[in-house]
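Enquirer: Okay, here's the prediction I keep looking at, along with the sequence it came from:
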Amino acid sequence: MEAKPTEISGSKMFGGYNKRFKHFSPTLGCSMTFHVYFPPLPSPSHKFPVLYWLSGLSCTDENFIIKSGAQRVASSEGIALVAPDTSPSAGFYLNATQEKWKNWQMYDYVVKELPKVLSENFAQLDTSRASISGHSMGGHGALTIYLKNLDKYKSVSAFAPIVNPMNCPWGQKAFINYLGGNKADWEEYDATCLISKFNDVSATILIDQGEDDKFLHDQLLPHKFEEACKNAKVPLLLRLQPGYDHSYYFIATFIDHHIRHHAQALNMCFKPLHP
């Protein structure tokens, strides 16, 4: 089956285009969809840096593109948004080691395969200048992928991330299935554990967390990550937002701050076509 992406939809927005693509992933052994928001091109030879967005447990590649409103500031800052599917569903952005889940290789898909697909097929994208962000399970993915690949990503941010999956029901259920019973293997996909190992972080980690998020105390545990960052002397800006929940209303409220956070780290000298 052809791995080259095929465009399946497209819509103009803030001078640029949302485009959805489908391709076969050899890494995952299945068809995958992904969205790219291409800002307006200032010149035919211009290349945009890339911000990857990893979505949560119950999402697809469409939720962020439709609900977040991120395209407005991405257009003005000149950043391409890339939103891969979460399929295989609820894959926790790890490489599963158990035979039953052998196709669950989302870590390799996000870190290796997808950037290669983008660089080989879209001349206007500069995948060597990349940052990563995400929500909930995707926030977990963004943080763990960033920490293990500090040479590949300029910055990271997250909304309501699962930062200590080893110690919450969502994470424990996923890890026992995908990785087996050896908890040393779990630590490789737990941001709170990884921060002491990969702590050469220059750009401040930005996390927004709603104080009225019903998952805050049982599943998300941001204070565990905050404590680990403090101990490792890693720069973290954890913002607890009063009254906000776990939804895309929360994400839409603060997404502009996150896009600008990444724009600063990507060190762009870009003059937008549409201010």
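Expert: Cool, the structure landed.
Enquirer: contacts and neighbour counts: CA atoms only from here.
Expert: Fine.
Enquirer: Tell me who's in contact with the closest residue to residue 102 other than its chain neighbours.
Expert: Spatial nearest neighbour of residue 102, excluding adjacent residues (C-alpha to C-alpha, 6 or more residues apart in numbering): residue 96 at 5.9 Å. Going by C-alpha atoms under 8 Å, 6 or more residues apart in numbering, residue 96 touches 102, 103, 104, 105, 178, 179.
Enquirer: and if we set it to 10 Å?
Expert: Contacts here follow C-alpha atoms under 10 Å, 6 or more residues apart in numbering; on that basis residue 96 touches 102, 103, 104, 105, 106, 107, 174, 175, 177, 178, 179, 180.
Enquirer: Ok, residue 151 next?
Expert: residue 128.
Enquirer: gap between it and residue 145?
Expert: Going from residue 151 to residue 145 by C-alpha to C-alpha, to the nearest Å gives 11 Å.
Enquirer: The contacts of residue 96 in helices, which ones?
Expert: Judged by DSSP state H, these include 106, 107, 174, 175, 177, 178, 179 as members of helices.
Enquirer: before we go on, here's another structure to hold up against the first:
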Amino acid sequence: MSLNQISEQRCFDGRQLRFKHQSAVLHCEMQFSVYLPPQAASQRVPALYWLSGLTCTDENFASKAGAQRIAAELGLALVIPDTSPRGEGVADDPQGSYDFGLGAGFYVNATEEPYAKHYQMYDYIVQELPALLEAELPLTSLRAISGHSMGGHGALVIGLRNSSRYRSISAFSPICHPSACPWGIKALTGYLGADPNRWQQYDAALLLAQQGSDLPILVDQGLADQFYPEQLRTETLLAAAKRSGAQAEIRLQPGYDHSYYFIASFIEQHLRFHARYLGLLAA
């Protein structure tokens, strides 16, 4: 087994696990968390892949969102990767900023040095991690994808570009139009170079406007979010969904901010949304 289990806690009769492994795609050791619901003790179960935001690790969602209770009821595994490669030799932001480099991989495949060797987070999430987990844990090949902020950007982009690999997409407070916000412009320039044409493949608003979506989408955005609208640009996703006629429900929630309190308030609705398309609940 190529997974090294480093922790386990019993949780709602399931198992909250943490692993590390050597990633061939990222050329470094990676850690990630998995919640296996009680049903996984006797059968394979589908999985929701959760992508976290800037500065997070795999532990934030597992400890703050309160998702395990509903996941246990539904029979849904939660897969929670880290947000960037890490370790000795992995390049960071030269200024040590929180919004680029370590903890801020943006779920892209970097082409610029010194980031290209390690920052291949898109391929890690789409290809390497599911193949590894479905071979070594009791998971089916049925997947959904969700995330928060930078991870909401990742979930939307990965789901839109890989509709055959997922059944549904959701996001909390996603960076919707990274080609036109400060966080996104910095990250995409650093990882992909200065040509904006190369950024479009990682821009959810542009992708949704151009191609629509074969998958159902649920997005929640708090109207008291300190990063709304400048960084998150939710209006561009609303316009893209309208233009393309996509099956997208984009909800603006009064009074909610960018924190995990917001996620905890609506995570049950998101898990039940995904469960319908994963065949765990009646439509």
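Expert: Noted; the coordinates are in hand. As the structure is a prediction and not an experimental result, all values here were calculated from the model.
Enquirer: And the TM-score between them?
Expert: In this superposition the chains share a TM-score of 0.93, using TM-score structural alignment, normalised by the length of the first structure; 264 aligned residues with a C-alpha RMSD of 1.4 Å.
Enquirer: any idea what residue 27 of the second structure aligns with in the first structure?
Expert: Here residue 27 of the second structure is matched to residue 29 in the first structure, going by TM-score structural alignment.
Enquirer: okay, now its match: neighbour count?
Expert: Using other C-alpha atoms under 10 Å, residue 29 of the first structure has 13 other residues around it.
Enquirer: How about the contacts made by it?
Expert: Going by C-alpha under 10 Å, 6+ apart, residue 29 of the first structure touches 88, 102, 103, 104, 105.
Enquirer: Using the alignment, find which of those residues stay in contact in the second structure.
Expert: Here is what carries over to the second structure from those, by both residues aligned by TM-score structural alignment, their matches' C-alpha atoms under 10 Å: 88, 103, 104, 105.
Enquirer: Return the subset of those lying in strands.
Expert: When those are checked against strands (DSSP state E), there are no matches.
Enquirer: Helices along the second structure, start to end?
Expert: 59-64, 68-74, 121-123, 129-136, 150-161, 182-192, 204-211, 234-244, 260-277.
Enquirer: want to throw those helices into JSON lines with mean neighbour count?
Expert: Output for the helices of the second structure, formatted as JSON lines (neighbours: other C-alpha atoms under 10 Å):
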{"stretch": "helix 59-64", "mean neighbour count": "17"}
{"stretch": "helix 68-74", "mean neighbour count": "19"}
{"stretch": "helix 121-123", "mean neighbour count": "20"}
{"stretch": "helix 129-136", "mean neighbour count": "16"}
{"stretch": "helix 150-161", "mean neighbour count": "28"}
{"stretch": "helix 182-192", "mean neighbour count": "20"}
{"stretch": "helix 204-211", "mean neighbour count": "22"}
{"stretch": "helix 234-244", "mean neighbour count": "18"}
{"stretch": "helix 260-277", "mean neighbour count": "18"}
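Enquirer: Show me what residue 5 of the first structure aligns to in the second structure.
Expert: So residue 5 of the first structure corresponds to residue 3, using TM-score structural alignment.
Enquirer: cool, and residue 130 of the first structure?
Expert: Mapped onto the second structure by TM-score structural alignment, residue 130 of the first structure lines up with residue 143.
Enquirer: Leaving out sequence neighbours, find the closest residue to residue 185 of the first structure.
Expert: Counting by C-alpha to C-alpha, 6+ apart, residue 185 of the first structure lies nearest to residue 179, which is 6.7 Å off, once chain neighbours are set aside.
Enquirer: what's that neighbour in contact with, if anything?
Expert: 94, 95, 96, 97, 98, 99, 101, 185, 186, 189.
Enquirer: Of these - the most surrounded one?
Expert: residue 189 (29 neighbours).
Enquirer: from what I can see it touches residue 166, true?
Expert: Yes. Counting by C-alpha atoms under 10 Å, residue 189 of the first structure does reach residue 166; the two are 8.6 Å apart.
Enquirer: what touches both of those two?
Expert: By C-alpha under 10 Å, 6+ apart, the residues touching both residue 189 of the first structure and residue 166 are residue 175.
Enquirer: Can you tell me how far the residue of the second structure most remote from its centre is from residue 229 of the second structure?
Expert: The outermost residue of the second structure, judged against the average C-alpha position, is residue 42 (27.5 Å), by C-alpha atoms, centre = their mean. With the distance defined as C-alpha to C-alpha, residue 42 of the second structure ends up 46 Å from residue 229 of the second structure.
Enquirer: Please report the distance of the counterpart of residue 219 of the second structure in the first structure from residue 50 of the first structure.
Expert: Taking TM-score structural alignment, the alignment pairs residue 219 of the second structure with residue 207 from the first structure. Look at residue 207 of the first structure and residue 50 of the first structure: by C-alpha to C-alpha, they are 19 Å apart.
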